[in-house]
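*Asks:* Sequence unavailable; structure follows:
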């Protein structure tokens, strides 16, 4: 049997350990509560700074962000790629709005639009955009500009509301069958959840990411860009990473049994990034082979060629030395493509 003095000594040690653990738990809890309060206050300040009430439109009970500038018809409407806010179009919108009206918007879960957690589908996205434009008082005809997954969504919109559309620009657009036709390992990787988003999703509401200024390390804009601070503010929203995660899940729907619908004689410009993924092997998982990435590059070009063939009035341009984000790398190329469509529409 343990001597009573020894038992009391050990019991006292355990009590002190318990007290220390309780103190640490209290300190951590207070810090998290303080961080969460700071995060909520800062989010409210950011929204009042960057979001006008005129840019918020209710769609089926969900508040969505739409920013339109310029005057003239047709109106150019931009659809962003997966997980990216409408702010990425700022330079192109600024240029196009000198000629006609130009509208950018954030899908639900993204940017300044409300977070719902729902995975987007082509039909839902097309219907939501149509309702958004209608509720905002915007009117057809439209030229649709879609980047990446946004290209699938603008084609879905055209299939449902073809009488409203007079032209289209696709920027390194996704294809309705790409998940089924790309190399299996590549398609699985492209559609998989990114673990970093789960960590970010948990930390963001505590204010930790804002305090550490992680957004400044994540922006693709330089500090002298007019939208630099706003993009950091978007990143600092509590739902940012959860929203990106939900939006990226839309990629898993790209396994349609049939390809996209014909666009007939619709004026169409297809812009394809010339940079090859096989030239950037180190950016991919270690088990990815050079041969597989080369196969993926060939398939991507094949899919892009199919998109260009959707219209009998199309132009396919492979833009050399740019990444998937052509509109950020070389915005002037996109501006020229839009103005090309505008010229055709005006002449016709």
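*Replies:* That came in fine, so what should we check first? Fair warning: this is a prediction, and the values are worked out from it, not measured in the lab.
*Asks:* Every contact and neighbour count from this point should use C-alpha atoms.
*Replies:* Noted.
*Asks:* Please, where are all the helices along this protein?
*Replies:* Using DSSP state H, the helices assigned to the chain run over residues 4-50, 90-96, 122-135, 149-160, 178-181, 184-191, 195-203, 208-211, 214-218, 228-235, 240-248, 290-308, 326-329, 331-347.
*Asks:* want to try JSON lines for these, with mean neighbour count as columns?
*Replies:* Output for these, formatted as JSON lines (neighbours: other CA atoms under 10 Å):
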{"stretch": "helix 4-50", "mean neighbour count": "13"}
{"stretch": "helix 90-96", "mean neighbour count": "19"}
{"stretch": "helix 122-135", "mean neighbour count": "18"}
{"stretch": "helix 149-160", "mean neighbour count": "24"}
{"stretch": "helix 178-181", "mean neighbour count": "18"}
{"stretch": "helix 184-191", "mean neighbour count": "15"}
{"stretch": "helix 195-203", "mean neighbour count": "14"}
{"stretch": "helix 208-211", "mean neighbour count": "19"}
{"stretch": "helix 214-218", "mean neighbour count": "14"}
{"stretch": "helix 228-235", "mean neighbour count": "20"}
{"stretch": "helix 240-248", "mean neighbour count": "24"}
{"stretch": "helix 290-308", "mean neighbour count": "18"}
{"stretch": "helix 326-329", "mean neighbour count": "18"}
{"stretch": "helix 331-347", "mean neighbour count": "16"}
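*Asks:* okay, now the one to match up with it:
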């Protein structure tokens, strides 16, 4: 399997399907393929459709696949209030219904996106046929992996500083925070995608959303923690764990790594058909080892279609 952005990288530089999810709000969906069941891809913290560029086209050869930008990120309209996992799942379900994309779904989530897809599966089991968790965590990771929590708190402080600069119009590619956190232009991305990412990162609403989403992850609703522990019956479930932690900004302590892998074991144990697999790469598995993600999705799809 050869992974390349050559198919149409510039599609990630513009909105694809803007679906209404509320008054004056739309969610950006990227839909590929046709066969059922539909696979839904949820990116990690601050991620979006671009994060799945090396996965989605390959899964779309055998299934309809949907990726999306959460509200305020990518090309989705911003919204007020807390940006909890519950709120994001609610918006996603509304968008899927508005786009006439019916369940059942095979849900796939990376990092924080896995937490949200797990919540979706636990709270709406009648809509979910399978689940793939890609180096994700449980809702109470803030307590269980304190080093990760501190790293995210430090990042929010940087975002607050960047937000002030964005509002003043001084957040430029020469700014030290921009260089350290954004790092554009990036090799391998087209000029149009680099420009779209620059416009997003210098938009005050984008940075405000980044801060609020981080706070939502750090302070989950009680219902989110409870849902994380709810048995998933015999739901087809694959949990992927990254083997390399040396360069991960959020999971670089041995104690946090142990907690992270324990969470993965607990997630896999929630289903009688749950398995956990280690992938030889870092945390960003959809980019570093997309083949592993595609194979996990295809494995779950095969089980779903046999039953």
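*Replies:* Structure's in. What do you need? Model, not experiment: these values are computed from the prediction.
*Asks:* one step back: minimum distance to residue 111 of structure 1: which of the helices of structure 1 has it?
*Replies:* Go through the helices of structure 1 one by one with CA to CA and the one that ends up closest to residue 111 of structure 1 is helix 228-235, at 5.8 Å.
*Asks:* what angle do that closest one and helix 4-50 make?
*Replies:* Between the axes of helix 228-235 of structure 1 and helix 4-50, defined by axes from the mean of the first three to the mean of the last three CA atoms, to 10 degrees, the angle is 130 degrees.
*Asks:* how much does helix 228-235 of structure 1 stray from structure 2?
*Replies:* On the superposed models, the aligned residues of structure 2 are on average 3.9 Å from helix 228-235 of structure 1, with distances taken as mean CA distance after the TM-score superposition for structure 1.
*Asks:* So which of the helices of structure 1 is nearest residue 169 of structure 1?
*Replies:* Taking CA to CA as the criterion, helix 331-347 is the member of these that comes nearest to residue 169 of structure 1, at 6.7 Å.
*Asks:* so the closest one matches what in structure 2?
*Replies:* Residues 290-306 of structure 2 are the counterpart of helix 331-347 of structure 1, counting by TM-score structural alignment.
*Asks:* mean shift of that stretch relative to structure 1?
*Replies:* Average distance between stretch 290-306 of structure 2 and its aligned residues in structure 1, after superposition and using mean CA distance after the TM-score superposition for structure 1, equals 0.9 Å.
*Asks:* quick revisit: next, format the helices of structure 1 as JSON lines and append distance to residue 262 of structure 1.
*Replies:* As requested, the helices of structure 1 are exported to JSON lines (distance: least, CA to CA, whole Å):
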{"stretch": "helix 4-50", "distance to residue 262 of structure 1": "40"}
{"stretch": "helix 90-96", "distance to residue 262 of structure 1": "27"}
{"stretch": "helix 122-135", "distance to residue 262 of structure 1": "16"}
{"stretch": "helix 149-160", "distance to residue 262 of structure 1": "9"}
{"stretch": "helix 178-181", "distance to residue 262 of structure 1": "17"}
{"stretch": "helix 184-191", "distance to residue 262 of structure 1": "25"}
{"stretch": "helix 195-203", "distance to residue 262 of structure 1": "36"}
{"stretch": "helix 208-211", "distance to residue 262 of structure 1": "45"}
{"stretch": "helix 214-218", "distance to residue 262 of structure 1": "38"}
{"stretch": "helix 228-235", "distance to residue 262 of structure 1": "36"}
{"stretch": "helix 240-248", "distance to residue 262 of structure 1": "26"}
{"stretch": "helix 290-308", "distance to residue 262 of structure 1": "9"}
{"stretch": "helix 326-329", "distance to residue 262 of structure 1": "25"}
{"stretch": "helix 331-347", "distance to residue 262 of structure 1": "18"}
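*Asks:* And those: which comes nearest residue 115 of structure 1?
*Replies:* Residue 115 of structure 1 lies closest to helix 240-248 among the helices of structure 1, at 6.4 Å (CA to CA).
*Asks:* chain center to the closest one, what's the gap?
*Replies:* Relative to its chain's centre, helix 240-248 of structure 1 lies at 8 Å (CA atoms, centre = their mean, to the nearest Å).
*Asks:* Same question for stretch 68-76 of structure 2.
*Replies:* The offset between the C-alpha centroid of stretch 68-76 of structure 2 and the centroid of the whole chain comes to 11 Å, using CA atoms, centre = their mean.
*Asks:* so that stretch aligns onto which residues of structure 1?
*Replies:* Counting by TM-score structural alignment, stretch 68-76 of structure 2 corresponds to residues 105-113.
*Asks:* Can you give me the first-to-last residue distance of that stretch?
*Replies:* Across stretch 105-113 of structure 1, the terminal residues are separated by 8 Å (CA to CA, to the nearest Å).
*Asks:* related to what we said a few turns ago, identify the residues contacting the match of helix 331-347 of structure 1?
*Replies:* Counting by CA atoms under 8 Å, 6 or more residues apart in numbering, the neighbours of stretch 290-306 of structure 2 from elsewhere in the structure are 1, 3, 37, 54-55, 58-59, 106, 108, 129-132, 134, 236-238, 240, 279, 285-286.
*Asks:* Report the buried members of those.
*Replies:* Neighbour-count burial within these applies to 37, 54-55, 58-59, 106, 108, 129-132, 134, 236-238, 240, 279, 285-286; the criterion is 16 or more other CA atoms under 10 Å.
*Asks:* Tell me the residues of structure 1 aligned with stretch 261-278 of structure 2.
*Replies:* Using TM-score structural alignment, the partner range for stretch 261-278 of structure 2 is residues 301-318.
*Asks:* Quick one: end-to-end distance for the matching stretch.
*Replies:* Across its full length, stretch 301-318 of structure 1 reaches 9 Å end to end, with CA to CA as the criterion.
*Asks:* got the contact list for it?
*Replies:* Contacts of stretch 301-318 of structure 1 from elsewhere in the structure, counted by CA under 8 Å, 6+ apart, are 172-173, 175, 178, 260-274.
*Asks:* now that stretch, how far from the chain's geometric center?
*Replies:* The gap between where stretch 301-318 of structure 1 is centred and where its chain is centred comes out at 23 Å by CA atoms, centre = their mean.
*Asks:* Of the helices of structure 1, which is nearest residue 80 of structure 1?
*Replies:* Nearest to residue 80 of structure 1, of all the helices of structure 1, is helix 149-160, at 5.1 Å by CA to CA.
*Asks:* The closest one aligns to what range in structure 2?
*Replies:* Under TM-score structural alignment, the match for helix 149-160 of structure 1 in structure 2 covers residues 112-123.
*Asks:* starting at the chain centroid, how far to the matching stretch?
*Replies:* Distance of stretch 112-123 of structure 2 from the chain centroid (CA atoms, centre = their mean) equals 10 Å.
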